[in-house]
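**Student:** Sequence and predicted structure below; questions after.
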Amino acid sequence: MGKIQKLETLTALQIAAGEVIDRPAAVVREILENSIDAGASQIKIELFNGGVQKIILTDNGCGIAKEDLELSVERHATSKIQKITDLNDLTTLGFRGEALASIAAVARLCITSKPIEQEVAWQIKTDGLNRHQSSPSSGLEGTRIEVEDLFYLTPARRKFLKKANTEYTKVDAIIKKISLANLSFNLVFSNDNKIVRKIPLATSLKDAKDRIAAILGHDFSDQLYFGESELPEIRKIQAWIAHPKFSRARSDLQFIVLNNRVIKDPAISNAIKRAFEDVMMIGRYPALVLYLTIDPSIIDFNVHPTKEQVKFQDPQLITRAIVKFLKQHIQEILSIKSSIHESLMQETPSMDFQNIQSMSPTKVSRPQENISYNQLSPKPEESTHDMLGNTYQATSYKSPFVELSSPKPPLPQVSNNHHQKTQAVSLAILQNWLLHFLSVAAPKWNVDNVLQRKVVFDFLFSFLDQ
């Protein structure tokens, strides 16, 4: 074992930076959180070659004063807290004072900033330990940060980076998480000069459905229901919850937001699972975005540099409140679906069963769009008529429902009178349902494929041929 000696300044900085900055997504996380803390309402992020070549962030936040610009790239320099007790009332996303210093230790960094009270913008550039003095520059109100040649000073770290597309995917995931947790800004994200995501701001969480759709897609947002509650244990719980039928094989659409940060917590994930266990199959995961607002004095974010891990003073108190909240709103969601179903059933045409034996078959017409069977086969075999009197060209086409609609085994022998009544009632009910389907439901279908439409109608009309 060699003698103990003090590490060189740059080596120490690069080792420390490895805990904070491990890939382009970490750079984006740190500078995006700084923009949100600065009160920005317009943010633009540009990525080049997955972020390894260059990352540019531009915002319209409060900016950095020229006298603070050089200090901003030093370790443990921050405007968020002054002493350790300030963590008990923490309201900002950043507080460690390591982000910009860590980026400057492993990449070329350029910061241009202009507060509203400053006449011109000022700029500072760094290159490893070389800290150029800040100087006047052109620039609009807000801050522009450029990060180039990530890990050029640490080749060992750079060789562990993935392909550009993989790194872009990681950056996109970080942007989605932070944008879900913080609503008060518009964001434009581009990759190699191509805009890939536009996220609109939301004035409140209750009105954030369009923002969620821009982040996670309309298939998810269309299934969401909003719920909120104030409980003694927690200041506020809010959530966008998908219907239990919209379950997933993975927990990729399950997000936990605590005090404007997306976190990972096994205890809360298990509480969500317990809340849905009565309405969801084993092995399936619910889809939701859960927002928790908790007194900062009973939680600790100073666990890991990513701030995704947190310690609770009383985790059982939190999880019980979450289970209670989710169970209540799950029942509300299910009752909403049930009431919609009942209202639709009430709109179904009623059936008069008086004198059912003398009832003649109802004349049912197809939808206005005529289906030409010639479109399905160029070689018709013969001309025939269907049960409604429509002439068409029969083809060799075989419906995939033929086995379902094939004749059933004969029923047990009963009296002719009883058998006739049973057939008449069944035919009347089926005709009435089919009439309702063709007149109400079928015209609303958006089925453009002729073959798909033919399969469906062959299946329906085959019942009346029985």
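**Tutor:** Everything's here; your move. Quick caveat, the model's predicted, so the values are computed rather than measured.

**Student:** Please count neighbours and contacts with C-alpha atoms only from this point.
**Tutor:** Will do.

**Student:** how many other residues sit next to residue 17?
**Tutor:** Residues lying near residue 17 (other CA atoms under 10 Å) number 21.

**Student:** residues contacting the closest residue to it other than its chain neighbours?
**Tutor:** Nearest residue to residue 17, sequence neighbours excluded (CA to CA, 6 or more residues apart in numbering): residue 102, at 4.4 Å. By CA atoms under 8 Å, 6 or more residues apart in numbering, the contact list for residue 102 reads 13, 14, 16, 17, 18, 20, 21, 75.

**Student:** Please identify, among the residues you listed, the one with the most neighbours.
**Tutor:** That'd be residue 21 among those, by other CA under 10 Å, with 26 neighbours.

**Student:** all helices in the stretch 351-466 of the chain, in order from the N-terminus.
**Tutor:** 416-436, 450-464 (DSSP state H, counting those that start in this stretch).

**Student:** let's bring in a second one:
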Amino acid sequence: MRIHSLPTQLVNQIAAGEVVERPASVVKELVENCFDAGATQIQIDIEQGGARLIRIRDNGCGIINEDLGLALSRHATSKISSLKDLEQVASMGFRGEALPSISSVARLTLISRTENAECAWKVGADGTEKDFDPQPDPHPQGTTIEVRDLFYNTPARRKFLKSEKTEFSHIENLIKKMALSHFDIGFVLTHNQREIVNLKPASSPAEQEKRIAKICGSAFIENAVRIDFASSGLHLTGWVGLPTFSRSQPDMQFFYVNARLIKDRLVSHAVKQAYQDVLYHGRHPVFVLYLALDPKLVDVNAHPAKLEVRFREGRLVHDFLFSALHRSLAEQRPEPAQAEVLEVEAFAPPQAEAQTAVRSRTHDPRPPQQSNLPLSVEEEIKAYASLYPQTEPAIVEPAPVQSAHRQQIPPLGFAVAHIHSIYILSETPNGVILVDAHAAHERVTYERLKKQYHQGDVPTQPLLLPLKIQVSTAEADLAEQEQGFFASLGFEINRSGPETLVLRATPAILGKADMDSLVRDILADILTNGMSRRVEEKSNEILATMACHGSVRARRKLTIDEMNALLREMEQTERIGQCNHGRPTWVALSHADLDKFFMRGQ
């Protein structure tokens, strides 16, 4: 066959194949036009999941009568005029393909009125870009676009549409995502004449959080960290969920670049790296984030539906996002209660007084002091004991207060009991706190190990008697090859036979951990994942394994001093809200929570 030009309507239908996948695709293109028109209120009316009707009305600047035909023509736009404009696009739409593409597969009507016009003008289109005949209309300022009978002339594509409920759910989710990017705009969404979404403009931070709570749920805001981070011409704002508030699927991840919702592998990798130390395996973080940067630094013309972008300085953006999220998560620590002070006796803290009262009633001797905690915690115990020395009472009644001083209660309060030899119960001015002792100490140990490792100074402790460890030949080969790596971790390991290793020194912070099992676990990790990966990633995994082995074991009874020492360590440790595996380390119950349990005040 001879080469020939395609009919205009067919060209637009081909273009529609890339832009108009389903009713939600139409809604996206038209609502983005509302954004570009400067609208402050957008009404979206849907019937039969969008297959029968999509009507979108805004109160934006409108289109003058003479430009209505052009607006419905291919590659006609007011948003760019040169290649230079294309390289720094600041609007949502810019190709001029949406309206003609949509009109080629549906019955489209456009009504618009500008601010000073005597009336609005109405025009219909069928994708042929011909026979435009504008008619006057009483429409107020702004624009309304009606799209009826989607895919009526392409029945093969109409068959691919899902059920009415499914198609509308895509539209509803889309509107909610778009509403998160423009807090200054009100949105109303109806389906079959029933109002589904009604969001008023949100200008203040409190109103914005209310909108997010409506869309993402109140639990998201209650478990989110506010971010505002700027550097190198990049500005990141928004909310990220605490690692303990995660999802089984990545279905609550909203990332906007210059107010445009996008999905990008570079962004996903940066977020994943920021959460790698604190997220439970198989879980996904939640976030609503906004990245603002010079439009010249991002190419928004990389995807037909504009869902993906291309950063001109990808490494810079990646490192910036990682740093911002990593710091924000690391800075989440318990905060001290405001204007709360505690009367502290000179001879004993409140816990010691309680113990004295119990001993006076039961006549039991004081329980012996526990030991064998890792060195770092033992040091904290000594520091705590020097502040609150405990003396054995010589009489049954509690000793009178000799003197007292006022001290602000620490953020995590003071330990009261060790429940089931697992959980620390601590009293605070606002209620109580429960701490998983092993999980919390694991994070404390891990963060200290990381700091020592990256400073090149992991203190070692020689073993009084070298420990022989039986391993496989492959593991012995690996230990011999990676002797320097083990030394950087604080281990002195030598090979003494085909399947025998001799351990002569260990990291001092690990105390009396089971070194035989620990060395085996480290060798297994390296054999499984290899040493070819980035050293930093590998070292963090190894350090996490070491921290787990060196932390307080569950079922090991702790004394009051040991528990308080761990609480003080927690208050100074980054990312303390989660252990190395992403599990929560502590929870708080306020007075109000406790009152609800017992229906007090009801």
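**Tutor:** Structure received. For clarity, every value in this text was computed on a predicted model and none was experimentally measured.

**Student:** Just give the TM-score of the two.
**Tutor:** The TM-score (TM-score structural alignment, normalised by the length of structure 1) is 0.75; 384 aligned residues with a CA RMSD of 3.3 Å.

**Student:** Show me where the stretch 501-602 of structure 2 has its helices.
**Tutor:** 515-529, 535-549, 560-571, 591-597.

**Student:** for the stretch 151-300 of structure 1, that is, sorry about that
**Tutor:** According to DSSP H, counting those that start in this stretch, the helices that the stretch 151-300 of structure 1 contains are 155-158, 164-181, 209-216, 218-221, 266-276.

**Student:** which one of the ones you listed lies closest to residue 94 of structure 1?
**Tutor:** Closest to residue 94 of structure 1 of the helices of the stretch 151-300 of structure 1 is helix 164-181 (CA to CA; 12.6 Å).

**Student:** Distance from the helix ranked longest in structure 1 to the middle of the chain?
**Tutor:** Looking across structure 1 with DSSP state H, the single longest helix is helix 315-346. Distance of helix 315-346 of structure 1 from the chain centroid (CA atoms, centre = their mean, to the nearest Å) equals 20 Å.

**Student:** how about that helix: buried residues?
**Tutor:** For helix 315-346 of structure 1, burial by neighbour count (16 or more other CA atoms under 10 Å) applies to 318, 319, 321, 322, 323, 325, 326, 327, 329, 330, 333.

**Student:** Can you pick out the most distant pair from the residues you listed?
**Tutor:** 318 and 333 (22.7 Å).

**Student:** Which stretches in the stretch 101-250 of structure 1 count as strands?
**Tutor:** 108-114, 121-127, 130-131, 135-137, 142-148, 186-191, 194-199, 224-229, 236-242 (DSSP state E, counting those that start in this stretch).

**Student:** what's the burial count for the closest residue to residue 524 of structure 2 other than its chain neighbours?
**Tutor:** Excluding the flanking residues, the one nearest residue 524 of structure 2 by CA to CA, 6+ apart is residue 475, at 7.7 Å. The number of residues packed near residue 475 of structure 2 is 22, by other CA under 10 Å.

**Student:** Can I take it that residue 475 of structure 2 is in a strand?
**Tutor:** No. Residue 475 of structure 2 is assigned helix when assessed by DSSP: H, G, I helix; E, B strand; the rest coil, not a strand.

**Student:** any idea what it aligns with in structure 1?
**Tutor:** Counting by TM-score structural alignment, residue 475 of structure 2 lines up with no residue in structure 1.

**Student:** Please identify the buried residues of the helix or strand hosting residue 352 of structure 2?
**Tutor:** Assigned by DSSP states H and E, residue 352 of structure 2 belongs to helix 350-362. Neighbour-count burial for helix 350-362 of structure 2, counted by 16+ other CA under 10 Å, picks out 350, 351, 352, 353, 356, 359, 360.

**Student:** show me what contacts the first one?
**Tutor:** What that stands for is residue 350 of structure 2. residue 344.

**Student:** Deepest-packed of the strands of the stretch 101-250 of structure 1, please.
**Tutor:** strand 108-114 (a mean of 24; mean count of other CA atoms under 10 Å).

**Student:** ok, average deviation of that strand from structure 2?
**Tutor:** Taken against structure 2, strand 108-114 of structure 1 registers an average deviation of 0.9 Å after superposition, with mean CA distance after the TM-score superposition for structure 1.

**Student:** Right, I'll leave it there.
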